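1. Sequence and predicted structure, then a few things I'm wondering about:
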Amino acid sequence: MKWEIEKNLREDPYISQHVHNSIKFYEYPPTDKMEGIYIVIDPLDVPIPSEFADNQPLTNDYLYQVEVWSKNGELNELVAKRVSKVMQEIGFAQGSGVDEYDKSLEVFRDARQYRGKFYDQETIK
């Protein structure tokens, strides 16, 4: 699922215009020499099987946190909103998050959690 999230974020025209190959998993940007916009995709839990039939799971629940980092607060907010739209288009619902500014590093960070339930394609074949 994380690969599908990355693919959809990269293919979005607005995001690809502002984020140049800086979409990573687990890997945080170098705040001491940050340039541009960075997106970090973090799985917060393993896929959890749910909705069973004949004692087999039909779906998996996923929980991700997607973070947008930059030194430009306005652009950071716009990209984070676009990420939220893309995640909704994929089928995720936005949960809680944090919008913060680190004054000492002059870095903005918008981190939002997304939960989604998707059919397990292997099980339903």
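-> Cool, the structure landed. Everything quoted here is computed from the prediction, not taken from an experiment.
2. Could you use CA atoms for every contact and neighbour count after this?
-> Noted.
3. Which element, helix or strand, includes Ser84?
-> helix 73-90 (DSSP states H and E).
4. Give the buried residues for that helix.
-> Across helix 73-90, burial judged by 16 or more other C-alpha atoms under 10 Å covers 73, 75-77, 79-80, 82-87.
5. put this beside the first:
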Amino acid sequence: MNPTDDEVRAFMVEIGLRDPENASEVTPPEVRYFQNYKPAYDARKASERAARERMDEQWRRADESRQRAEHYARHMKLCREWGNANGFAVGTRGAIPKAVREAYKEATGVEL
């Protein structure tokens, strides 16, 4: 692999071993450094990008799960209030009777 001077210069600037203002010719040690370390650098960057994407996906799924839980909790509370207001015996804790859930679904269209 014979890299161009611009490739070597850009890599050396990116990793902080060359001043961006330095437009002098690329030296043989810089070319060797590029050839030896650029593949590993690219692999590490790809690995970091993949890890970041996995983490973003985990956060997205956690956020969706939290939203579903909040939605469910809100409707459970509303179902209890609706049941008590409509003559059903619904406690403040525990399972909501199936008859109350079905009646709530018919009245509101929300399934629990």
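-> All right, it came through fine. Computed from a prediction, not measured in an experiment: that's the story for all the values here.
6. And the TM-score between them?
-> Here the superposed chains carry a TM-score of 0.24, computed using TM-score structural alignment, normalised by the length of structure 2; 33 aligned residues with a C-alpha RMSD of 3.1 Å.
7. got the angle between the longest strand seen in structure 1 and helix 73-90?
-> Ranked by number of residues, the top strand in structure 1 under DSSP state E is strand 56-70. Relative orientation of strand 56-70 of structure 1 versus helix 73-90 (axes from the mean of the first three to the mean of the last three C-alpha atoms, to 10 degrees): 170 degrees.
8. and strand 56-70 of structure 1, which residues are buried?
-> 57-70.
9. That one - contacts with which helices or strands?
-> The elements that strand 56-70 of structure 1 packs onto, with contact taken as 3 or more C-alpha pairs under 8 Å, 6 or more residues apart in numbering; DSSP states H and E, are strand 38-43, strand 48-53, helix 73-90, strand 107-119.
10. same thing but 6 Å
-> strand 38-43, strand 48-53, strand 107-119 (3 or more C-alpha pairs under 6 Å, 6 or more residues apart in numbering; DSSP states H and E).
11. burial measure for Ala10 of structure 2, as a count.
-> 15 (other C-alpha atoms under 10 Å).
12. Name the residues of the helix or strand encompassing it that are buried.
-> Using DSSP H and E, the element containing Ala10 of structure 2 is helix 5-14. Under the neighbour-count criterion of 16+ other C-alpha under 10 Å, helix 5-14 of structure 2 has 5, 8-9, 11-12 buried.
13. of all those, which comes closest to Trp82 of structure 2?
-> Phe11 (65.5 Å; C-alpha to C-alpha).
14. quick revisit: can you give me the angle the helix or strand following the helix holding Ala10 of structure 2 makes with helix 5-14?
-> Beyond helix 5-14 of structure 2 on the C-terminal side, the first helix or strand identified by DSSP H and E is helix 28-85. Helix 28-85 of structure 2 and helix 5-14 are oriented at 60 degrees to each other (the same axes, to 10 degrees).
15. Could you count how many residues lie near Gln17 of structure 1?
-> 10.
16. now what about the helix or strand where it lies, what contacts it?
-> Here Gln17 of structure 1 sits within helix 13-18, counting by DSSP H and E. If you take C-alpha atoms under 6 Å, 6 or more residues apart in numbering as the criterion, helix 13-18 of structure 1 is touched by Arg10.
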